[in-house]
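A.B. asks: Sequence and predicted structure below; questions after.
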Amino acid sequence: MAGEIEAAADHANAALLADVIDTPAAGGASPTAVCANCGAPLPGNFCGNCGQKAHLHRSPADVGHEFVHGITHFYGKAWKTFPMLLLHPGRLTREYIMGHRARYIAPVPLFLLVVFLMFFVFSFVLVMPLPTALTPAQTKAQIIELDCSIADIDRDLLAARKNNDRNRIATITGIRSGLIKTRDAVRQGVAPGAFDIPAEISREFATSDLKVNLGNETINQKARHALKNPELVLYKIQGKAYKLSFLLVPLSLPWLWLMFAWKRDVRLYDHAIFALYSISFMSLLFVVGSLALAAGIGFGLFWFLLVFAIPVAHMYVQLKGAYALGRFGAGWRTIALAFASVITLGIYAVIMIVLGVVD
């Protein structure tokens, strides 16, 4: 079932991402008598039945023209959509709901584009060590700690070889290699990367007697295997989170519906547009945070603004403008939506972790 859902998500993502760049407009050609696509009579440059252009380009030069036209058309919409998403999200959402759509990138392609950008950036940051310089004292202390860890690993490796436990030998050997690389980096005065957590999990699991009991032996085996190789599980989770990112929208809709259940002029479609634009903005914040983390930005005010202040302010402005609310109505809904967002992200994270472990 999980594989089928992922396959459907792949097809949907590919189709919708392809639709981000609009079809180029026709130009400079006289229409044919009938539409080549549906056969309907052509009154002008476009088919009145299916909308296809009357004149179809077939030369290499026309391919280049259509490519340039499509890119510039997309960028034209982007220059209107992104400033509105950042500064006037309520007006952007309201205008799109009310039918002013030709000037903006549609919410679904925008959502997929931003989510793709988010995971693209995160995939590089995830493996990027932070170039944090160590003092001589810190370097010496970390080398001593790593030497002790390697010594413990060597003892476990010797025991695994005596027992001819091939799986454990392979796991411990990989962990030992990672520890040695980390020690080599520390000897050069550079701190280990911020995302060495999977390797640390592997080391702790390999050197402990941790037992896993989830009520089903098949699931237990998959969980134990996942703990031995968390790097692979993290990669699976990342892939599934991208493919199934659209689940954030249906997970968000019940909360929005509850906040406006008594308003008959608000429809579920309006909530979906709100959620798509809101999640797109939050994904852009995640991109900024990932780049800041890679750059080693650590002062508290920046992270407070990025994680708390800006998301809450954006929710307030978008709610107030999209649903034409007063200050009080937008205020209490902002507080409720902030808590609902944390719950939604928690549910989504649990789903992704479960899928990453059991797959």
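C.D. replies: Received the coordinates, thanks. Numbering: from 1, shown residues only.
A.B. asks: going forward, measure contacts and count neighbours with C-alpha atoms only.
C.D. replies: Noted.
A.B. asks: what's the burial count for Thr334?
C.D. replies: Using other Cα atoms under 10 Å, Thr334 is surrounded by 22 other residues.
A.B. asks: ugh, wrong one, Phe124
C.D. replies: Residues lying near Phe124 (other Cα under 10 Å) number 13.
A.B. asks: Remind me which helix or strand it belongs to.
C.D. replies: Secondary structure from DSSP states H and E places Phe124 in helix 107-125.
A.B. asks: helices or strands next to the helix or strand that comes right after that helix in the packing?
C.D. replies: Using DSSP H and E, the helix or strand that follows helix 107-125 in sequence is helix 136-162. Here helix 136-162 touches helix 166-187, going by 3 or more Cα pairs under 8 Å, 6 or more residues apart in numbering; DSSP states H and E.
A.B. asks: Included below, for side-by-side comparison, is a second structure:
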Amino acid sequence: MVGEIEAAGELATGALIGRAVEPSTGEGHGGGHMCLNCGTALIGPHCHRCGQSGHVHRSLGAIGHEILHGVAHFEGKLWRTLPLLAWRPGELTRRYVEGERARFVSPMALFLFSIFAMFAVFSWAGLSAPSDIKVGGPAKQLELARQGMAEERAELIEKRDKRAVGDPKRRQAEEKLAELDRAIADLPTMKKVGATNEGFQATTRLSGWAPLDHGIEKWNKNPSLMLYKLQSSIYKFSWLLIPLSLPFMWLLFAWRREYHLYDHTVFVTYSIGFMSLLMIALTLASSVGVTSGTIALASMGIPFIHITRQLKQAYALRWLSAIVRAIFLSFFILIVLLIFLLLLLALGMTG
């Protein structure tokens, strides 16, 4: 029940935040005679000088009206945007870039709404970081590491003794043995501060960089908490995917001077919005019993088809050119996701 309440709250928040950044062009109310903000004579539903609406509410009930009005207009645009986003994403991208914006949800508003909605559905479906990861104490972990190294050392000694003196393979075994001995010597030292296993405290010497070593210790002590923080970071810093993707989009069209970074930004933002909505659909499909094989096939095939269509339509490409670029872009996406996760891990471990 708590998860469902949280999911509903996040979904409503996403709609309101999406609406907050959504331009209200073409959505005027009836106006008055003078703008109450700057005093300019009104010639339409909005002031042509400062942009304020000519119709201003001054009652407590108007707060709820404004919320419902804003969300309703956002949803109205959403239902005009989603069909194009699903089947003709490149056309939606091109029409928005070229100035047709009042009819559609803006890329950033759709991005915010879809991210909030995705995590709301994840919360409802119970998809979250595990909270019961069990790990041994530092002494136990260190003992397991020592045992593994001891077994590897015994194997190296056996291999070395089977070779005659001067044999290149014997020399290789001796070099590996010396390297392993150095690694054993560099293992964390242990200080006994109590009688139990947890009473041993490790002095970590992994990288020599105190913030990183401290982060590794935090992961070892409470991996469940660190996974929860990582999940929260994905939620909060998902916008980083947009700037991280732009250099790779530029590489795909570096010689096409008619396309600019703004075009690529709209492309990437709409694309991420669609992928988030696709994750929602797949999660809901899984919850109603769709087989895992079907979910896996859809999760691999639909994104590639969508990216191909969006590239073809947005950049006026031939099918072959769009498919080739989609293949490269798929690899770029994996790189972007890896960089994104590494940044979040660095933030979590050093923060």
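C.D. replies: Okay, I see it. The structure presented is a predicted model; accordingly, all values stated were derived computationally and were not measured.
A.B. asks: Put one on top of the other, what's the TM-score?
C.D. replies: The TM-score (TM-score structural alignment, normalised by the length of structure 2) is 0.70; 278 aligned residues with a Cα RMSD of 3.0 Å.
A.B. asks: returning to that earlier point: what does the helix holding Phe124 of structure 1 contact?
C.D. replies: Here helix 107-125 of structure 1 makes contact (Cα atoms under 8 Å, 6 or more residues apart in numbering) with 13, 16-17, 19-20, 238, 242, 245, 273, 276-277, 279-280, 283-284, 286-287, 290-291, 293-294.
A.B. asks: What ranges does structure 1 have for its strands?
C.D. replies: In structure 1, no strands are defined using DSSP state E.
A.B. asks: And the helices in it, which stretches?
C.D. replies: Remark: helices assigned in structure 1 by DSSP state H are 2-18, 60-87, 89-97, 107-125, 136-162, 166-187, 197-206, 217-228, 230-243, 248-259, 268-295, 300-304, 310-322, 327-358.
A.B. asks: quick one: the fourth one to structure 2 mean distance?
C.D. replies: Helix 107-125 of structure 1, aligned to structure 2 and superposed, deviates on average by 1.8 Å (mean Cα distance after the TM-score superposition for structure 1).
A.B. asks: quick one: Lys191 of structure 2 is in a helix?
C.D. replies: No - Lys191 of structure 2 sits outside any helix when classified using DSSP: H, G, I helix; E, B strand; the rest coil, being strand.
A.B. asks: so what's it up against?
C.D. replies: So Lys191 of structure 2 contacts Phe200, Gln201, Ala202 (Cα under 8 Å, 6+ apart).
A.B. asks: Of all the residues in stretch 65-82 of structure 2, which ones are buried?
C.D. replies: By neighbour count on 16 or more other Cα atoms under 10 Å, the buried set for stretch 65-82 of structure 2 is Gly70, Val71, His73, Phe74, Lys77, Leu78, Thr81, Leu82.
A.B. asks: Now do it: distance to the chain's middle.
C.D. replies: 25 Å (Cα atoms, centre = their mean, to the nearest Å).
A.B. asks: Stretch 127-140 of structure 2 now?
C.D. replies: Mean-position distance between stretch 127-140 of structure 2 and its chain equals 24 Å (Cα atoms, centre = their mean).
A.B. asks: buried ones in it?
C.D. replies: By neighbour count on 16+ other Cα under 10 Å, the buried set for stretch 127-140 of structure 2 is Ala129, Gly137, Pro138, Ala139.
A.B. asks: first vs last residue of that stretch, how far apart are they?
C.D. replies: One end of stretch 127-140 of structure 2 sits 31 Å from the other (Cα to Cα, to the nearest Å).
A.B. asks: for stretch 211-218 of structure 1, same thing?
C.D. replies: 14 Å.
A.B. asks: Could you do stretch 93-102 of structure 1 as well?
C.D. replies: End-to-end distance of stretch 93-102 of structure 1 (Cα to Cα): 13 Å.
A.B. asks: And stretch 211-230 of structure 2, by the same measure?
C.D. replies: The first residue of stretch 211-230 of structure 2 is 17 Å away from its last residue (Cα to Cα).
A.B. asks: So which residues make contact with it?
C.D. replies: Contacts of stretch 211-230 of structure 2 (Cα under 8 Å, 6+ apart): 128-133, 135, 137-138, 204-207, 344-345, 348-350.
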